[in-house]
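> Task: produce atomic coordinates for the following.
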Amino acid sequence: DKSSFSQQTLMELLIEDLEYKELICGEPSEHRDISEWNGIELDANDEVVTIDWGYTFESRISGTFNIQWLPSTLLDCVLETKMFHGSIDTAQLPRQLQSLFIHNNNFIGECSIADLPETLEYLHAFRNKLTGTLDLTTMPKRMKELDLGSNAFHGTLCLKHLPESLTALWVTDNRLSGSVDLTSLPHEMEALGLGVNDFCGETDFSRLPSTLLHLGVECTSLSGEIFRSKMDENFDLLRERSQVRVV
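Here you go, the predicted structure:
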């Protein structure tokens, strides 16, 4: 039961299997308190609320990231482009987590949308090695951006019950298939990336949100007509190697 562990112990377990972890916590002989670790932010109670090991952090850090040891107090977690590997058991994520950026890594296995924290607003997990099917009908109600592009997800995709808070969804470059229903997308949606998948069939584009600025259907077998007069003047459409027409 990790609730009995101190924040210091949890963080040490979290990075236990990383290469070059001394770039985070210093040499073992230093016994640094987590308040002195790099890329860590604590709140007034000395509890971890932010982990930021992103693009600008040391690129040499790599290895197995033991996600099950993330402190329950964590709000924001950035692990971009570090060649981290391991699995993403979403049921073990901190239940008040608001953002998780784990793109450009080597995480494997399934990513259960149903088990994500209800507080989550941003999940960027593109360019990993995640697999399985995607049930987007169980997405957290506060979700604003979900990017699962460039993985190996398969199966069909239901877009009929997305949360109204969602402004951007990318599933580009996976192995998804079947038809897609675009008639009940969130009213404030700005970006939808469906390209480079095996989606197929005649598609009703007549009820796209007027707020939509980007739509990707490239390299699919989708067909149908998009009425440019109904779209924003800055609307960007990627439709190469599809049968989608603009009228």
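> CA only for contacts and neighbour counts going forward, please
Fine.
> Now find how far off-centre stretch 184-195 is within its chain.
16 Å (C-alpha atoms, centre = their mean, to the nearest Å).
> same thing with stretch 83-102?
Relative to its parent chain, stretch 83-102 has a centroid offset of 9 Å by C-alpha atoms, centre = their mean.
> now stretch 217-225
Between the mean C-alpha position of stretch 217-225 and that of its chain there is a distance of 24 Å (C-alpha atoms, centre = their mean).
> Of all the residues in that stretch, which ones are buried?
Of the residues in stretch 217-225, those buried under the neighbour-count criterion (16 or more other C-alpha atoms under 10 Å) are Val217, Glu218, Cys219, Thr220, Ser221, Leu222, Ser223.
> Shouldn't the second one be within a helix?
No: remark: Glu218 does not belong to a helix; assigned using DSSP: H, G, I helix; E, B strand; the rest coil, it is coil.
> give me every residue that touches it.
Contacts here follow C-alpha atoms under 8 Å, 6 or more residues apart in numbering; on that basis Glu218 touches Leu194, Gly195, Val196, Leu238, Arg239, Glu240, Arg241, Ser242.
> Can you tell me how far the first one is from Val49?
If I follow you right, that is Leu194. Noted for Leu194: a distance of 33 Å to Val49, by C-alpha to C-alpha, to the nearest Å.
> for the fifth one, same thing?
According to C-alpha to C-alpha, Arg239 and Val49 sit 41 Å apart.
> What are the buried residues along the helix ranked longest in the chain?
Across the chain, the helix with the greatest residue count (assigned by DSSP state H) is helix 7-14. Going by neighbour count (16+ other C-alpha under 10 Å), the buried part of helix 7-14 is Gln7, Gln8, Leu10, Met11, Leu13, Leu14.
> And for Asp33, the neighbour number?
Asp33 is flanked by 11 other residues according to other C-alpha atoms under 10 Å.
> Pro209 now?
21.
> On the three-state scheme, Ser229 is what?
Ser229 is classified as helix under three-state DSSP.
> Helices along the chain, start to end?
Here the chain has its helices, by DSSP H, at 7-14, 22-25.
> for comparison, sequence B:
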Amino acid sequence: MIVLAFINCTESDLGRLDYASLSQQELMEMVIAGLENPEKICGSREEPIDVAEWKGVKIDSETLEIVEINWYSKYLKGSIDMQWLPATVGTVYLSDNSLTGTVDLTCLSPIMRELWCSINEFFGSLELRKLPESLHKLVAYRNDFTGSVCLTELPAELSCVDISRNHLSGSLNLCSLPKAMERLSMRSNQFTGSVDLTHLPDGLTSLHISENQLSGSVDLTSLPSFLKSLDLSDNMFSDNVDLTQLPPRICLLHLSQNNFSGETDFTRIPESMKSLDVSATNLSGKMYSDKAKLYRLHENLNIKKEKK
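Model (predicted):
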């Protein structure tokens, strides 16, 4: 009944609603007011059951407050209004549904640690400049987000960002990422311009920016020592690449489908390398036969193998 009452409010009425005065039950009913099939969560739209019994809602046994929402793969349709999420919620899983609408990341709970909203139909921009300082993970791949993203004002504790497979565009500034960043994936978008890989966080282990429209030369001589996976494939990068100072732990390096060219030293590839892809480039050079025994080598015809 409460949900219906709120739905019938005018925009000005909604503006007068006092968030702090609403119970967690009322807030959650506001969150799902835009769902086409709320019965998958709360029983029925007309008479929703107590929020403590909603599917995927986790309640703290001591405070009796909502701390987690897990609606992963619940076949949900419609929209979710995150501005009404209770301030006690720290983790939200919305992935693998058919949710649509915009996602306002500026109104997340101040204690939010993880937000997963991948594999949906969300659209609009991704405002990353006002994320909660507590946020550790933001996973929003396979949606329809558009516009540019700012990576220079991310929360200090943010360790994982995946915004792959959207329609994001603009340039990428990777020089001011949080020191806590470990995994960053922005592949399959429409990013353009050059990228600076010489000021990445020391603890970064994975960077995937393949399948974009990035260009210019790349410096691979100052990569983080803990980096294990770097995918630059399917872009428009050019010039030669120096592979003599790769991180000692790197196991995947994909440079394929670019305009790289010139003589390259392949004799100092780290022993940790398991997947090296330089196919569909104009790189040339020699590789010792033991280096060619990689678990997965996608090679260029211009690279010659020699016995050590």
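> for the contacts of Glu218 of structure 1, which one is nearest Glu36 of structure 1?
Checking these against Glu36 of structure 1 by C-alpha to C-alpha gives Leu194 as the nearest, at 42.8 Å.
> Can you tell me the closest non-neighbouring residue to the residue opposite that closest one in structure 2 once aligned?
Matched across to structure 2, Leu194 of structure 1 falls on Leu232, judged by TM-score structural alignment. Using C-alpha to C-alpha, 6 or more residues apart in numbering and skipping the chain neighbours, the partner closest in space to Leu232 of structure 2 is Ser210 (4.7 Å).
> So whatever residue of structure 1 lines up with that neighbour versus Ser223 of structure 1, what's the distance?
With TM-score structural alignment as the criterion, the equivalent of Ser210 of structure 2 in structure 1 is Thr172. Per C-alpha to C-alpha, Thr172 of structure 1 is found 17 Å from Ser223 of structure 1.
> Pull the contacting residues for the residue nearest in space to the middle of structure 2.
For structure 2, Asp162 is the residue whose C-alpha lies nearest the centre (C-alpha atoms, centre = their mean; 1.2 Å). With contact taken as C-alpha under 8 Å, 6+ apart, Asp162 of structure 2 is in contact with Leu138, Val139, Ala140, Tyr141, Arg183, Leu184, Ser185, Met186.
> Sitting in strands, which of these do you find?
Using DSSP state E, the subset of the contacts of Asp162 of structure 2 located in strands is Leu138, Val139, Arg183, Leu184, Ser185.
> Asn105 of structure 1 pairs with which position in structure 2?
For Asn105 of structure 1, the aligned residue in structure 2 is Asn143 (criterion: TM-score structural alignment).
> Is its match in contact with Asn120, as I believe?
Yes: between Asn143 of structure 2 and Asn120 there is a contact under C-alpha atoms under 8 Å: 5.3 Å.
> do you know how far the counterpart of Asn282 of structure 2 in structure 1 is from Phe199 of structure 1?
For Asn282 of structure 2, the aligned residue in structure 1 is Gln243 (criterion: TM-score structural alignment). The spacing between Gln243 of structure 1 and Phe199 of structure 1, counted by C-alpha to C-alpha, is 11 Å.
> what do these two both touch?
In terms of C-alpha under 8 Å, 6+ apart, Gln243 of structure 1 and Phe199 are both contacted by the residues Ser221, Leu222.
> Who has more neighbours out of the two?
The neighbour comparison of Gln243 of structure 1 against Phe199 (other C-alpha under 10 Å) goes to Phe199, with 23 against 18.
> List the residues that contact Glu26 of structure 2.
Contacts here follow C-alpha under 8 Å, 6+ apart; on that basis Glu26 of structure 2 touches Ile2, Val3.
> From Leu158 of structure 2, how far out is it?
Following C-alpha to C-alpha, the distance that separates Glu26 of structure 2 from Leu158 of structure 2 is 30 Å.
> Might you report the residue contacts of the residue of structure 1 most remote from its centre?
The centre of structure 1 is farthest from one residue, Ser29, which by C-alpha atoms, centre = their mean lies 36.4 Å away. Residues touching Ser29 of structure 1, when contacts are defined by C-alpha under 8 Å, 6+ apart, are absent altogether.
> That one -> structure 2?
Using TM-score structural alignment as the criterion, the counterpart of Ser29 of structure 1 in structure 2 is Glu46.
> Turn the buried residues of helix 7-14 of structure 1 into CSV, including distance to Arg60 of structure 1.
Formatted as CSV, the entries for the buried residues of helix 7-14 of structure 1 read as follows, by distance: C-alpha to C-alpha, whole Å:
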residue, distance to Arg60 of structure 1
Gln7, 25
Gln8, 23
Leu10, 22
Met11, 19
Leu13, 19
Leu14, 17
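> Tell me the one of those residues nearest Thr64 of structure 1?
Sorting the buried residues of helix 7-14 of structure 1 by how near they are to Thr64 of structure 1, with C-alpha to C-alpha, puts Leu14 at the top with 9.1 Å.
> right, and Gly203 of structure 2 touches Arg183 too?
No: the pair formed by Gly203 of structure 2 and Arg183 falls short of the contact definition of C-alpha under 8 Å, at 9.1 Å.
> I'm done for today, thanks for sticking with me.
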